[in-house]
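S.K.: Dropping a prediction and its sequence here:
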Amino acid sequence: MSENGQNGGNAGDDQRQPIFLLPGVVTALIGIITAVHIAATLVLNQGGQGELIYWFAFLPAQIMAMTQQLDLGLPLIWTPFTHALLHAGWEHLIFNMAWLAIFGTPVARRYGAVPMLAIFFLTSAAGAALFAVTDWNSGTYLVGASGGIAGLTGAGVRFMFQPIIVARHPETGEPVALGRKLASLGEVMREPRARTFSLFWIILNAAVPLYPLFTGEAVQIAWQAHLGGFIAGFVLVGLFERAAIAGQ
């Protein structure tokens, strides 16, 4: 009886699910961003942190510098992307990593590692672009993964709320789940949950600039990056959908 019980336990072990259900690419990206923050806060001194911000955060004022001295504008080549790897504090990091896990997972599972990373970094750059337009001469810099996470959110909202398409197996007749379709803008607006989520998300971020008018307090939220990333993700995901279909 003892041996049978152990054998049964071993058989069950073969069916165990992993503790972490995140896709590998999402786990790796969270690990890299967290490692960067640990190094920035625990390894670098104040001068090193300043250099990190200068060379890897997104600073719109460097656009003007590039027209004067090429070397000062050189970070513009990579900072629209690398700013997404930096964070202003632990609370900022933890909040963003939680949202990255939530919205990066469905995109990674649908399209794979490389497309998910492409959407993340391209929409980070789109968010940086809108930030530059609205903060051209402010001297402020942009850090944080929220623009890219907003892009993953915009991409995910086009299929996460859609009904699962079910077909019949040609031989057995059993129902087979085929997944969810990528919805158009009109279809997103006709689906109550997708419409409510999208409008609430857009309106909430668009209202951030009005907050100081009622409270008199400044808000350190890059709402421009959120909006730019979300819109870019909503649009760009169609390109990855067509590439995925073509590759089948």
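M.R.: Arrived safely. Numbering: from 1, shown residues only.
S.K.: For the rest of this, base every contact and every neighbour count on C-alpha atoms.
M.R.: Fine.
S.K.: Please report how far the residue nearest the centre of the chain lies from residue 201.
M.R.: Centroid-nearest residue in the chain: residue 149, 2.0 Å away (criterion: Cα atoms, centre = their mean). Distance, residue 149 to residue 201, using Cα to Cα, to the nearest Å: 13 Å.
S.K.: and what of residue 73?
M.R.: Applying Cα to Cα to residue 73 and residue 201 gives a distance of 34 Å.
S.K.: Can you give me the neighbour number for the residue nearest to residue 162 when sequence neighbours are not counted?
M.R.: Closest residue to residue 162 apart from its sequence neighbours, by Cα to Cα, 6 or more residues apart in numbering: residue 180 at 5.8 Å. Counted with other Cα atoms under 10 Å, residues neighbouring residue 180 total 16.
S.K.: ok, and here's another one to check against it:
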Amino acid sequence: MNVYQFDQERKRRDEERKQREREQRPSQPPAFNLPSAIVWLSAGLIAIHVVREFLIPAGWNNMMIYFLAFWPVKYTALASLHALDLASSLWAFVSYSFLHGGAMHLTFNLLWMAIFGSAVVRRFGLGRFLVFSALCSVGGAFAHLATHWGESAPMIGASAAISGHMAAAIRFVFELGGPLGVFRSSDRSAYFVQAQPLAECFRNQQVLVFVGVWFGLNLFFGLMSGGQTGSIAWQAHIGGFIAGLALFPVFDPVPQRRH
């Protein structure tokens, strides 16, 4: 072997050694281990809140609340509403979800969406996730309307949609091989385990504890607020949750596990 061949062989072995070291080196987790849809939705909600709070006059903010928030009182006199008011009474079933009452309100919703919305969007894909979220918002608005008929206080916040995310997530995250299951997979396949039938789902102790705590907190804070303006719209949360349970099999791309 001449000097040139020796040098080439040495370089080849060095490259092989470096390649083995790269393969054996533990991969570093990304700074934000969230689906891009959740990141962009969160950024959009934050941007809307910043614009309302700091960048536009109070009169414009009040106009946004008037035309985008969900006002139960509007539905008592639909026949007498002007065209724009009538249109806003339709899109308000979804648009109220983009407004929040304060930084704390927004922060909690973003946290819950990051936890449960991430699991759902990974399973559903972006298109199904957005339509599913909108319909859960509608479910929450109907529940609020039924229990606050004629009230003049507006409802805002994404909590009903996120409650729907929670309802969808419990159908599969606690399954064996799921993201939170006892025997769980660490790769993306964890989000595509077959969902158990709803009746079996509510025999799962983890699901029962989670749902019990969630309902308890909603009822507690709702009753403590005494129905005052700015209180938690816990009926809308429950409406969104029920809508999420009902709509999950319609949107789920994974065939449901049978008995």
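M.R.: Perfect, I can see it now. The model shown is predicted, which means the values in this text are computed figures rather than measured ones.
S.K.: Now check the residue nearest to the centre of the first structure against the second structure: what is it aligned to?
M.R.: Correspondence of residue 149 of the first structure to the second structure, assessed by TM-score structural alignment: residue 162.
S.K.: Quick check: that match touching residue 134?
M.R.: No. Taking contacts as Cα atoms under 8 Å, residue 162 of the second structure lies outside contact range of residue 134: 10.1 Å.
S.K.: Check which helix or strand residue 164 of the second structure maps to.
M.R.: According to DSSP states H and E, residue 164 of the second structure maps onto helix 159-169.
S.K.: average offset between that helix and the first structure?
M.R.: For helix 159-169 of the second structure, the mean deviation from the first structure after alignment is 0.5 Å (mean Cα distance after the TM-score superposition for the first structure).
S.K.: helices or strands up against that helix?
M.R.: helix 103-112, helix 118-124, helix 126-147, helix 234-251 (3 or more Cα pairs under 8 Å, 6 or more residues apart in numbering; DSSP states H and E).
S.K.: who touches that helix?
M.R.: 97, 109, 112-113, 116-117, 119-120, 133-137, 139-141, 236-245, 248 (Cα atoms under 8 Å, 6 or more residues apart in numbering).
S.K.: C-terminal to it, what's the next element?
M.R.: Next element after helix 159-169 of the second structure (DSSP H and E): helix 198-201.
S.K.: rewinding a little: let's have the helices and strands packed on helix 159-169 of the second structure in CSV, adding mean neighbour count and distance to residue 32 of the second structure.
M.R.: Below are those laid out as CSV (neighbours: other Cα atoms under 10 Å; distance: least, Cα to Cα, whole Å):
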stretch, mean neighbour count, distance to residue 32 of the second structure
helix 103-112, 16, 13
helix 118-124, 23, 12
helix 126-147, 22, 18
helix 234-251, 22, 26
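S.K.: Dump those helices to TSV, plus distance to residue 172 of the second structure.
M.R.: Below are those laid out as TSV (distance: least, Cα to Cα, whole Å):
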stretch	distance to residue 172 of the second structure
helix 103-112	17
helix 118-124	9
helix 126-147	15
helix 234-251	10
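S.K.: Which one of those helices lies nearest to residue 3 of the second structure?
M.R.: helix 118-124 (55.3 Å; Cα to Cα).
S.K.: which bit of the first structure covers the closest one?
M.R.: Under TM-score structural alignment, the match for helix 118-124 of the second structure is residues 105-111.
S.K.: ok, so what distance separates residue 156 of the second structure from residue 66 of the second structure?
M.R.: For residue 156 of the second structure relative to residue 66 of the second structure (Cα to Cα), the value is 11 Å.
S.K.: So the two - more neighbours on which side?
M.R.: For residue 156 of the second structure versus residue 66, the count of surrounding residues by other Cα under 10 Å is larger for residue 156: 26 against 15.
S.K.: nearest spatial neighbour of that one, skipping sequence neighbours?
M.R.: In space, residue 156 of the second structure is closest to residue 96, 4.8 Å off (Cα to Cα, 6+ apart).
S.K.: again, but for residue 132 of the first structure
M.R.: With Cα to Cα, 6+ apart, the residue lying closest to residue 132 of the first structure is residue 60, at 5.2 Å.
S.K.: Give me the aligned partner of the one you found over in the second structure.
M.R.: In the second structure, residue 60 of the first structure lands on residue 72 (TM-score structural alignment).
S.K.: got a list of what that match touches?
M.R.: 144-145, 148-154.
S.K.: What about those, which one has the most neighbours?
M.R.: residue 144 (24 neighbours).
S.K.: Give me the spatial nearest neighbour of the equivalent of that residue over in the first structure, chain neighbours excluded.
M.R.: Using TM-score structural alignment, the partner of residue 144 of the second structure in the first structure is residue 131. Among residues not flanking residue 131 of the first structure along the chain, residue 224 sits closest, at 5.1 Å (Cα to Cα, 6+ apart).
S.K.: pretty sure that neighbour is touching residue 130, no?
M.R.: Yes. Residue 224 of the first structure lies in contact with residue 130 (Cα under 8 Å); the separation is 5.7 Å.
S.K.: in the second structure, what residues pair with stretch 77-94 of the first structure?
M.R.: Going by TM-score structural alignment: stretch 77-94 of the first structure matches residues 90-107.
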